[in-house]
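S.K.: Could you look at this predicted model? Sequence included:
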Amino acid sequence: MKTIYLFILGLLLSMNTIFAQLKPVKYADADQVLNGLSIKSVKKSSQNPGILLLPAWKGIDNASKEIAENLSKLGYTVFIADIYGEGNYPKDNSEAGKQAGFYKKNYEAYQKRIQLALDQLIKSGANADNIVAIGYCFGGTGILEAARGHLNLKGVVSFHGGLGKEASRPVEPITPRVLICHGADDPNVKPEEILAFQQEMRDAKADWQMIYYSNSVHSFTNPEAGNDNSKGNAYNAVAAKRSFEHLQLFLNEVLKK
């Protein structure tokens, strides 16, 4: 029992050490206070590549913090965006669904919050012309909105994110390169949504790719999602590892280091 306790204590202390490298950044959208997190690259580079990270629907979580830490070790300055702001952080899935639903419907407000976070990433030292945005779940939806909104990005990467947009919206050219990392068994993204997205990419003349991971559902990169695929949300260690490797290949291709 004592051994287990010491193991858990050591794990918690290790996580606190990791997250201590992330620096809180307070910024604003008009009178709405936002609280992002920034972490510098551990490697010096004249190119100063940056990554804007959009978290899942509950906001900044341990998964996004750990990813930011890992990316900083690879040579990237990272900023984790706060989309909701003080007073609006979801307490449960129901509240998260309502908050995320608002920004999915009001996509211009979502694009604005992403741009404000992008500004903070640049202020923290990233090269404004050498940035990729990545997003998870709701954040994966956001990076596509960033691309559709013509934000100055070299590329965007979605992990188990929503792909759709209203059919009435016009299709405009998409210049950032696009990588979609998708769970092959994700019940949250319907086949017709995938087909519509792929047609949008063709019509937008985008440089895009979509990778499917077998035996993977929604949230396959998040260790806190459990391991029961029947619930529609579950962690898949193999898919998480492969998708992070695909992210690194994409970053090496798109960004200057």
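M.R.: Right, received. Where do you want to start?
S.K.: When you work out contacts or count neighbours from here on, use the C-alpha atoms and nothing else.
M.R.: Noted.
S.K.: how about the helices of the stretch 101-250 of the chain, start to end?
M.R.: Ranges of helices within the stretch 101-250 of the chain are 107-123, 138-148, 191-203, 237-254, based on DSSP state H, counting those that start in this stretch.
S.K.: orientation of the shortest one relative to helix 107-123 in degrees?
M.R.: Angle of helix 138-148 versus helix 107-123, following axes from the mean of the first three to the mean of the last three C-alpha atoms, to 10 degrees, is 90 degrees.
S.K.: name the helices or strands packed onto helix 138-148?
M.R.: strand 50-54, helix 107-123, strand 131-136, strand 155-159 (3 or more C-alpha pairs under 8 Å, 6 or more residues apart in numbering; DSSP states H and E).
S.K.: Would you reformat the ones you listed as CSV and include distance to Leu22 and mean neighbour count?
M.R.: Below are the helices and strands packed on helix 138-148 laid out as CSV (distance: least, C-alpha to C-alpha, whole Å; neighbours: other C-alpha atoms under 10 Å):
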stretch, distance to Leu22, mean neighbour count
strand 50-54, 13, 30
helix 107-123, 13, 21
strand 131-136, 17, 27
strand 155-159, 22, 29
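S.K.: And the ones you listed: which comes nearest Pro90?
M.R.: strand 50-54 (15.5 Å; C-alpha to C-alpha).
S.K.: which residues sit in contact with Asn93?
M.R.: Lys58 (C-alpha atoms under 8 Å, 6 or more residues apart in numbering).
S.K.: circling back to that earlier point, so which of the helices of the stretch 101-250 of the chain is the most surrounded?
M.R.: helix 138-148 (a mean of 27; mean count of other C-alpha atoms under 10 Å).
S.K.: Show me what that helix is in contact with.
M.R.: Contacts for helix 138-148 (C-alpha under 8 Å, 6+ apart): 53-57, 100, 104, 107, 110-111, 114-115, 133-135, 153, 156-164, 172-176.
S.K.: Hmm, Lys112 and Gly149 touching each other?
M.R.: No. Counting by C-alpha atoms under 8 Å, Lys112 is not a contact partner of Gly149; they are 9.1 Å apart.
S.K.: Below is structure B, check it against A:
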Amino acid sequence: MRYILHSVTAAAVMVLIPAIAQAEIVTETVRYSHGEQAFEGYAAYNSALGSEQPTVIIIHDWDGLGDYEKARAEMLAQAGYAAFAVDLFGAGVRPQSIERRRQLTNALYADRDRMRALMESGLDAADNQSAIGADTAVAVGYCFGGAAALEWARSGADLEGFVSFHGGLATPDGQTFEQVQAPLLILHGSNDQVAPMSDVADLAARLDEDSVAYDMEIYGGARHAFTDWHASERYDASADLKSWAAMMDFLGQALNANN
């Protein structure tokens, strides 16, 4: 089923989520480290569903792990998944200025090995939470996080799937998708000025060349960051709800089939 609304908030998106009987949603901040640097993730899960639950790893946008990712994690917990939002910037590093956000993300784009290692550290931190089943997990990323999810997929990470919401789609020089171990889902707007349709076409060609299982949904007229309800000029309620429903279908196939 698809829902189309003209305006929506996080609460309205919840209409797509089936009610879980006797839901006992637990949320907690999780401190962990990579090398000598401290990081701070966020876990959300329904404690009534027991241990080792199918898990969604959330990768944040360029402003760091904040209220948006936490809300998405809680929505996933309401839907019956454990969720863990990883931190790629460091504890307390939540950049406010465009300049600082660009500096932090560019540093990770310039050091892809570190980006991959930080995501693996986040996955390890998730695995230390009893309710979270990191052995059965899908990575989901928003904007910068969408680009990071594709980077993680190219690394050959042993996850059940990877989802990019309006993410950067360009493939770095020298990289391929030959090592991808699981299906990809690309959710993108046709009017994305950051990752235009030429990037979508190039990505599809590369995925076809490397025989990767993938699906794409393109939302006509949707701009970059179309799921961000804080971005009033770019937020697209219809595309948000459709993409969330597409992700839930993907999770049902990738996680529940392996549960």
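M.R.: Nice, I can see it. What you see is a predicted model, and the numbers here were worked out from it, not measured in a lab.
S.K.: Just checking the distance from stretch 37-47 of structure 2 to the centre of its chain.
M.R.: In terms of C-alpha atoms, centre = their mean, to the nearest Å, the gap separating the centre of stretch 37-47 of structure 2 from the centre of its chain is 15 Å.
S.K.: Which residues does that stretch contact?
M.R.: 23-33, 65, 70, 73-74, 76-78, 80-92, 122, 126, 131-132.
S.K.: Out of those, name the ones that lie in strands.
M.R.: 25-33, 82-86, 132 (DSSP state E).
S.K.: give me the element the counterpart of Tyr68 of structure 2 in structure 1 is part of.
M.R.: Counting by TM-score structural alignment, Tyr68 of structure 2 lines up with Ala63 in structure 1. Taking DSSP states H and E as the definition, one finds Ala63 of structure 1 inside helix 62-73.
S.K.: What sits closest to Cys137 of structure 1 if chain neighbours are left out?
M.R.: Distance criterion C-alpha to C-alpha, 6 or more residues apart in numbering; nearest residue to Cys137 of structure 1, sequence neighbours excluded, is Gly161 at 4.0 Å.
S.K.: need the contact list for that neighbour.
M.R.: Neighbours of Gly161 of structure 1 in contact, by C-alpha under 8 Å, 6+ apart: Gly135, Tyr136, Cys137, Phe138, Gly139, Gly140, Thr141, His182.
S.K.: The fifth one -> structure 2?
M.R.: Per TM-score structural alignment, the equivalent position to Gly139 of structure 1 in structure 2 is Gly145.
S.K.: how far away is its match from Tyr109 of structure 2?
M.R.: 11 Å (C-alpha to C-alpha, to the nearest Å).
S.K.: Any idea how many residues pack against the residue lying closest to Ala68 of structure 1 once chain neighbours are set aside?
M.R.: Once flanking residues are discounted, Ala68 of structure 1 sits nearest to Val78: 6.0 Å by C-alpha to C-alpha, 6+ apart. Counted with other C-alpha atoms under 10 Å, residues neighbouring Val78 of structure 1 total 34.
S.K.: Surely Val78 of structure 1 and Glu66 touch.
M.R.: No. Counting by C-alpha under 8 Å, Glu66 is not a contact partner of Val78 of structure 1; they are 11.3 Å apart.
S.K.: Roughly how far does the counterpart of Phe226 of structure 2 in structure 1 sit from Leu118 of structure 1?
M.R.: Counting by TM-score structural alignment, Phe226 of structure 2 corresponds to Phe220 in structure 1. Phe220 of structure 1 sits 26 Å away from Leu118 of structure 1, taking C-alpha to C-alpha as the criterion.
S.K.: Equivalent analysis for Ala20 of structure 1, please.
M.R.: Relative to Leu118 of structure 1, and taking C-alpha to C-alpha, Ala20 of structure 1 is found at 22 Å.
S.K.: Tell me which residue of structure 2 lines up with Pro187 of structure 1.
M.R.: In structure 2, Pro187 of structure 1 lands on Gln193 (TM-score structural alignment).
S.K.: ok, its match touching Ala225?
M.R.: No. Using C-alpha under 8 Å, Gln193 of structure 2 is not in contact with Ala225; the gap is 10.1 Å.
S.K.: These two - which one has more neighbours?
M.R.: Ala225 (25 against 11).
S.K.: Could you find the closest non-adjacent residue to that one?
M.R.: Per C-alpha to C-alpha, 6+ apart, closest to Ala225 of structure 2 is His166, 5.9 Å.
S.K.: Now do the one you found: how many residues are near it, please.
M.R.: So His166 of structure 2, with other C-alpha under 10 Å, has 29 neighbours.
S.K.: dump the residue contacts of the aligned partner of it in structure 1.
M.R.: In the superposition onto structure 1, His166 of structure 2 corresponds to His160 when matched by TM-score structural alignment. By C-alpha under 8 Å, 6+ apart, the contact set of His160 of structure 1 is Tyr136, Cys137, Gly140, Ile180, Cys181, His182, Gly183, Asp186, Val217, His218, Ser219, Phe220.
S.K.: Tell me how far the second one lies from Leu247 of structure 1.
M.R.: Between Cys137 of structure 1 and Leu247 of structure 1 the distance, using C-alpha to C-alpha, works out to 15 Å.
S.K.: Next: the fifth one.
M.R.: From Cys181 of structure 1 across to Leu247 of structure 1, the span is 9 Å (C-alpha to C-alpha).
S.K.: Identify the contacts common to the two.
M.R.: Val157.
S.K.: Which residue in structure 1 aligns with Ser127 of structure 2?
M.R.: In this structure residue 127 of structure 2 is Asp, not Ser. Using TM-score structural alignment, Asp127 of structure 2 sits opposite Ile122 in structure 1.
S.K.: excluding its backbone neighbours, what's nearest that match?
M.R.: Ala128 (5.7 Å).
S.K.: Hmm, that neighbour is touching Gln120, no?
M.R.: No. The criterion here is C-alpha under 8 Å, and Ala128 of structure 1 misses it with Gln120 at 10.4 Å.
S.K.: overlap in contacts of these two?
M.R.: By C-alpha under 8 Å, 6+ apart, no residue touches both Ala128 of structure 1 and Gln120.
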